[in-house]
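Trainee: Dropping a prediction and its sequence here:
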Amino acid sequence: MTEPATPSHGRVRNRENSTRTKARKRALDILFESDLRERPTTETLADRVGWAEPPVRPFTIDLVNGYLAHAEEIDALLAASLTPGWTLERMNRVDRNLARIALFELAHTDTPPQVAIKEAVDLAAELSTDESPAFVNAVLAQAAARLRRSVPASGADQAPETGADDAAADAGHTQDTPSADSGTDATDTAEDPTGDAAQE
């Protein structure tokens, strides 16, 4: 007996999710390279767009430019969401930049919180340390809670949806306080964690 065919709308949704995941991964690549080389992110983005190998997706450009437009706010929220004694500098580069992308989506787009968090956690599992998924999950859950508390009741229609706890459950990670070991910057010697090699 043959299995029923996947509904066409399901295939479209999966294709869209895959495309957006790849766009997030490319945005991470651009932010990571800029961070590692201590060069302006706008220059890295312009280089990648100019090379077009592969072409840079519009969503990647939106994510990078969105973070840059709100960098001070996002970094402040990220720093406030870390456990005492932690700093942005102590985070490894992959985790730090994944969190920046997710926080832009949480605060300034209509991406559901559970989606933004799960995407960041999944990419951390693929590209960062063994401790990174739980670490990124905990930080983003804390940041999402801070965002919800910071929106006045009159602006509830503009508030990010709740869902940080659901994202933690879906991702299969706890929101425990991360251990100090998870801050080890394993990316210092990596030229490119995403596999999209930076060109000199």
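Mentor: Structure's in. What do you need? Computed from a prediction, not measured in an experiment: that's the story for all the values here.
Trainee: rest of the way, CA atoms for contacts and neighbours
Mentor: Will do.
Trainee: by contact count, what packs against the longest helix belonging to the chain?
Mentor: Using DSSP state H, we find that the single longest helix of the chain is helix 8-37. Packed against helix 8-37 by the contact rule (3 or more Cα pairs under 8 Å, 6 or more residues apart in numbering; DSSP states H and E) you find helix 41-51, helix 58-69, helix 93-108.
Trainee: Put this next to the previous one:
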Amino acid sequence: MSRRQAREQTLQTLYQLEMNPEAGERVVAENQERLAKGDVEKEDIAFFLGLTQGVRQHIETLDPIIQKYLKQDWTLSRLSLVDRTVLRMAVYEVLFEQDIPVGASLNEAVDLAKTFSTEESARFINGVLGNLTKNLDDIQRSLSQS
């Protein structure tokens, strides 16, 4: 397994949780178990868990940041669930996973959108994340002050 596969599993897990919030930790545990039964390195499982839990724990921080960089007439609720989840994952990685290069996080987000959403969504996500990363220093500064 690779980090890409861990990201795909995270996307699927977060999607499941959005569709059925009551499932909570059961869904995470089931997906972790599914990964563990495969040919998976422990660090890939740890990455899956860290990314899944990180997005869940920081969603109230992530959503306003994402909203700020959407087109003026767009809201998070207007985005497809896949696109919203991909954006949350990418922004979490960029802001909280310092060991992952920003470019890698953005490329992976665009690839996830191409695979699980549409080509148009991939371009949209690339644009949102591109604008966000241009202001990354300001975002990080405001997070450290809060």
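Mentor: Looks like it arrived, so ask away. Quick caveat, the model's predicted, so the values are computed rather than measured.
Trainee: Residue nearest the middle of structure 2, spatially speaking?
Mentor: For structure 2, residue 89 is the residue whose C-alpha lies nearest the centre (Cα atoms, centre = their mean; 0.9 Å).
Trainee: What is the aligned counterpart of that residue in structure 1?
Mentor: Superposed on structure 1 with TM-score structural alignment, residue 89 of structure 2 falls opposite residue 101.
Trainee: Assign a three-state SS to the aligned residue in structure 2 for residue 82 of structure 1, would you?
Mentor: Here residue 82 of structure 1 is matched to residue 70 in structure 2, going by TM-score structural alignment. Secondary structure assignment for residue 70 of structure 2 (DSSP: H, G, I helix; E, B strand; the rest coil): coil.
Trainee: check contacts around residue 70 of structure 2.
Mentor: Contacts for residue 70 of structure 2 (Cα atoms under 8 Å, 6 or more residues apart in numbering) come out as residue 128.
Trainee: measure it to residue 125 of structure 2 for me?
Mentor: Separation of residue 70 of structure 2 from residue 125 of structure 2 (Cα to Cα, to the nearest Å) stands at 9 Å.
Trainee: what does residue 18 of structure 2 give?
Mentor: Residue 18 of structure 2 sits 19 Å away from residue 125 of structure 2, going by Cα to Cα.
Trainee: How about residue 108 of structure 2?
Mentor: Separation of residue 108 of structure 2 from residue 125 of structure 2 (Cα to Cα) stands at 11 Å.
Trainee: Who has more neighbours out of those two?
Mentor: Taking other Cα atoms under 10 Å, residue 108 of structure 2 and residue 125 do not tie; residue 125 has more neighbours (22 against 19).
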